[in-house]
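Participant: coords please:
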Amino acid sequence: MNTRAWLETLVAMDTTSRNSNLGLIECLRDALAGHGVAAQLIHSPAGDKANLFATLPAQDGQTQGGIVLSGHTDVVPVDGQEWDSPPFALTERAGLLYGRGTADMKGFIAASMALVPEFLAMPRSKPLHLAFSYDEEVGCAGAPVMLAELQRQGLKADGCVVGEPTGMQVVVAHKGINLYRCRVHGRAAHSSLTPRGCNAIEYAARLICRIRDIADHYKAQGPYDAFYDVPFTTLTTNQIQGGIAVNTIPELCEFNYEFRNLPGMLADSIQSQVDEYVQQELLPRMRQEFAEARIDIAMGASAPALEASEQAAITQLVRALTEDRTTRKVAYGTEAGLFQNIGIPTIVCGPGAIEQAHKPNEFVEPAQLEACERFLRKLGQSLA
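Facilitator: The predicted structure follows:
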């Protein structure tokens, strides 16, 4: 199949992160098998999802080294969005291809799969690898499972291209993302007897304000990196719930917060400021009211930041192939930092615009898919 046919097939599969992606993964596996390529499926702990990893060997059968083409198979929900065409059916309108995942990031996977026959026919001295993951959209949960298994197997690769939508421009860095869930446990009481309770919402509010104070410090004091549109580390509280009635002191308040750290800033050192406030100031005050009060903070999803080296061979190669010398760094996260953390130099470059991601009427321009095909073809040829 060509790239458009592959994209039509992939978009038709509803791989919203809450669903299984096995149908799509098995489709890719079977297509690769038809070309004589044996793909391994690396399943989630529950077994309902899987990563796919496949190696297209060099002409002499070599499977070590070479370049990884990486993409995620899951997409974000369409719930509550108003689409002008069915989101899980590829639709062309006014020269654009609409559908959930067209930009983020089934277009890259489609182009990679469409070129498999060409890759196999190329006189390559190094292999190409395909790494397609699950659950990137909910915190890069799938790729670490795959990478741990590949490390166990002793995989070595010279570089990796993560095909997130960048307009086929080179992105050399992005922030890390770290998600946390906080549960503040107080004591319920009738609101007319306030001193007998311990108000979980009020203490959660104090902690939320402290998180905002930390964010304000980074905004005012840095460190800064002017290549980012938001050039400093950010912290935000994005969800909160608590209380059961207007006349009851709430015994529980839950909220979720995140921070997006610049490369070089350790996530643990940022979170330690939150923990220190909880342990040294907030909990002692709560326990003066209720000895069994507690605050539980659990880390959810996380993805490390990326800071690619300009001297790395993969950076220089992709810059040469795209003729793009501009330094670009982005605030959104990808799986690139995960590859970098296991010693595989990685950059981000793929078809489509990040501005289309997660929105109703998501689309990709056919010209972007064509540019991706040209890039991937040249990438394969560079391994001769």
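
Participant: can we go C-alpha only for contacts and neighbour counts from here?
Facilitator: Will do.

Participant: Find the residue at the geometric middle of this protein.
Facilitator: The centre of the chain sits closest to residue 334, judged by CA atoms, centre = their mean, with a distance of 3.9 Å.

Participant: Let me know the secondary structure of that one.
Facilitator: coil (DSSP: H, G, I helix; E, B strand; the rest coil).

Participant: State the distance from it to residue 180.
Facilitator: 18 Å (CA to CA, to the nearest Å).

Participant: Could you do residue 98 as well?
Facilitator: 34 Å.

Participant: same deal with residue 85?
Facilitator: From residue 85 to residue 180 the distance is 36 Å (CA to CA).

Participant: same question, residue 152
Facilitator: From residue 152 to residue 180 the distance is 29 Å (CA to CA).

Participant: Next, the second sequence, to be compared with the first:
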Amino acid sequence: MHASATSAVDTASLMPQHADFSDWPNSREWLAHLIHFATVSRDSNLALIHCLRDALEVAGVSAEIIHDDGGDKANLLAVIGPVVEGGVVLSGHTDVVPVEGQAWDSDPFTLREADGRLYGRGSSDMKGFIACCMAAVPALVSAARDGKLERPVIFAFSYDEEIGCLGAPRMIARLRDRLPRPAAVLVGEPTLMSVVDAHKGITVIRTTVTGKPSHSSQVNLGVSAIHLAARMVTFIEDRMQARIDCGHLDERFEVPHASLHVGRIEGGTAVNITAGQCIFDWELRHLPGEDVEAMLAEIDAYAERLLVPYRERAPEVAIHSERTVETVPALGQGERDPAIHLCQRLLGEARASQAVTYATEAGQFQREGWPTVVCGPGSISVAHQANEYIDIRQLAACDRFLAQLVREQQTS
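Facilitator: Here you go, the predicted structure:
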């Protein structure tokens, strides 16, 4: 049985019994343990967070738990080494997406190895990275105890990334208020250990259109919310094309323009009644540097113009939009070179950085003025899919990457 959101887990069996870390789990063992926690975003992640905290305390590292308002989810923040400037933040999210409706070949919450791959929900996105971080604890703690770790390594593990990067902001605020400025933030989303220095931002919006119901044989007495919504949907798509036509493009991205997409719509009560209400959900994925507020204001202004001809006979008509997920900022406008160069040194090669279309918490860290990139093990192509996996070689590559980070933080 996999661990539920609140069930107790025998963490002691995983922990070392001696101060020399001789039996500390490796990254594969940590991954097996972390996948056992079914931390789907709709549920609590506290059991996993407490496991990490308890393990770090065994290692002599104090970890701070930062709860959400409800108290059933939390971030974890831990500093290994001196509290000075120049630290490196290792960031990862602990939540995973659901498995319902997916055809898995085995229990998604029990690690399965086959053909050099480790299967399980979150193996790639992104418990593999967290597992490697935890496997690096002995080297970090030993260096700190010996006085060799000149700059800290900071673990920053969040909740609810998958549903809008909800947990990271309060963890980032705590990090900002508590610690000196870090030199770099490395967000370990799956990039096949390539360096990503730019991604799009995202805003998710629900628009509610209120019309005036009438019998459909007397459409002149009513106002169809569905018809108004259809015009809004078309306008939203037209604004995407307008930005393309005006050259608002960044060719580094696979989709080189802002994307505006309506993903769900419902409304009306019967075919012979003009619809009194229609609701649609849509998203804006913007390029780095684009003015999100101006783009949304343009759509709101169109909604106001659209309603003018109808208000005399139906003053109740309205179009109201609200953000169901606050804007997650893009990555790519702020300073990134220190983080890029750090990753290149850790990887042992000066490979070019990349841009990706998906969003992460990296933009939230960069918003604080901290050089931030995305670099982690596993492939985004298998994330959120049935039979999600991480190649064992990717775990090994991340282990080497973090071992080099330990050495890097010991040098001037």
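
Participant: quick one: TM-score?
Facilitator: Remark: TM-score between the superposed chains equals 0.96 [TM-score structural alignment, normalised by the length of structure 1]; 380 aligned residues with a CA RMSD of 1.5 Å.

Participant: circling back: give me every residue that touches the residue nearest to the centre of structure 1.
Facilitator: 136, 140, 162, 164, 174, 303 (CA atoms under 8 Å, 6 or more residues apart in numbering).

Participant: Kindly recompute the last result at 10 Å.
Facilitator: 71-72, 136-137, 139-140, 162-164, 173-177, 303-306, 348 (CA atoms under 10 Å, 6 or more residues apart in numbering).

Participant: swap in residue 196 of structure 2?
Facilitator: So residue 196 of structure 2 contacts 186-187, 189, 331-332, 340, 352-356, 362, 372-376 (CA under 10 Å, 6+ apart).

Participant: That one matches what in structure 1?
Facilitator: The alignment partner of residue 196 of structure 2 in structure 1, by TM-score structural alignment, is residue 171.

Participant: cool, and residue 291 of structure 2?
Facilitator: That one, residue 291 of structure 2, aligns with residue 266 by TM-score structural alignment.

Participant: what's around its match, how many residues?
Facilitator: Neighbours of residue 266 of structure 1 under the rule other CA atoms under 10 Å: 13.

Participant: In this structure it contacts residue 177, no?
Facilitator: No: Residue 266 of structure 1 sits out of contact with residue 177 when judged by CA atoms under 10 Å, with a separation of 11.2 Å.

Participant: Please enumerate the shared neighbours of the two.
Facilitator: In contact with both residue 266 of structure 1 and residue 177: 304, 305, using CA under 10 Å, 6+ apart.

Participant: If I follow the layout properly, residue 49 of structure 1 ends up in contact with residue 143?
Facilitator: No: counting by CA under 10 Å, residue 49 of structure 1 stays clear of residue 143, with 11.6 Å between them.

Participant: The stretch 1-150 of structure 2: helices as residue ranges?
Facilitator: For the stretch 1-150 of structure 2, the helices defined by DSSP state H, counting those that start in this stretch occupy 27-35, 46-58, 128-135, 137-145.

Participant: Identify whichever of the ones you listed lies nearest to residue 229 of structure 2.
Facilitator: helix 46-58 (41.2 Å; CA to CA).

Participant: mean distance, that closest one to its aligned residues in structure 1?
Facilitator: In this overlay with structure 1, the average offset of helix 46-58 of structure 2 from its partner residues is 0.7 Å by mean CA distance after the TM-score superposition for structure 1.

Participant: In structure 1, what range does that helix match?
Facilitator: Residue span in structure 1 matched to helix 46-58 of structure 2, by TM-score structural alignment: 22-34.

Participant: on that earlier part again, mind checking which of the contacts of residue 334 of structure 1 are in strands?
Facilitator: Among the contacts of residue 334 of structure 1, the members found in strands (DSSP state E) are 71, 72, 162, 173, 174, 176, 177, 303, 306, 348.
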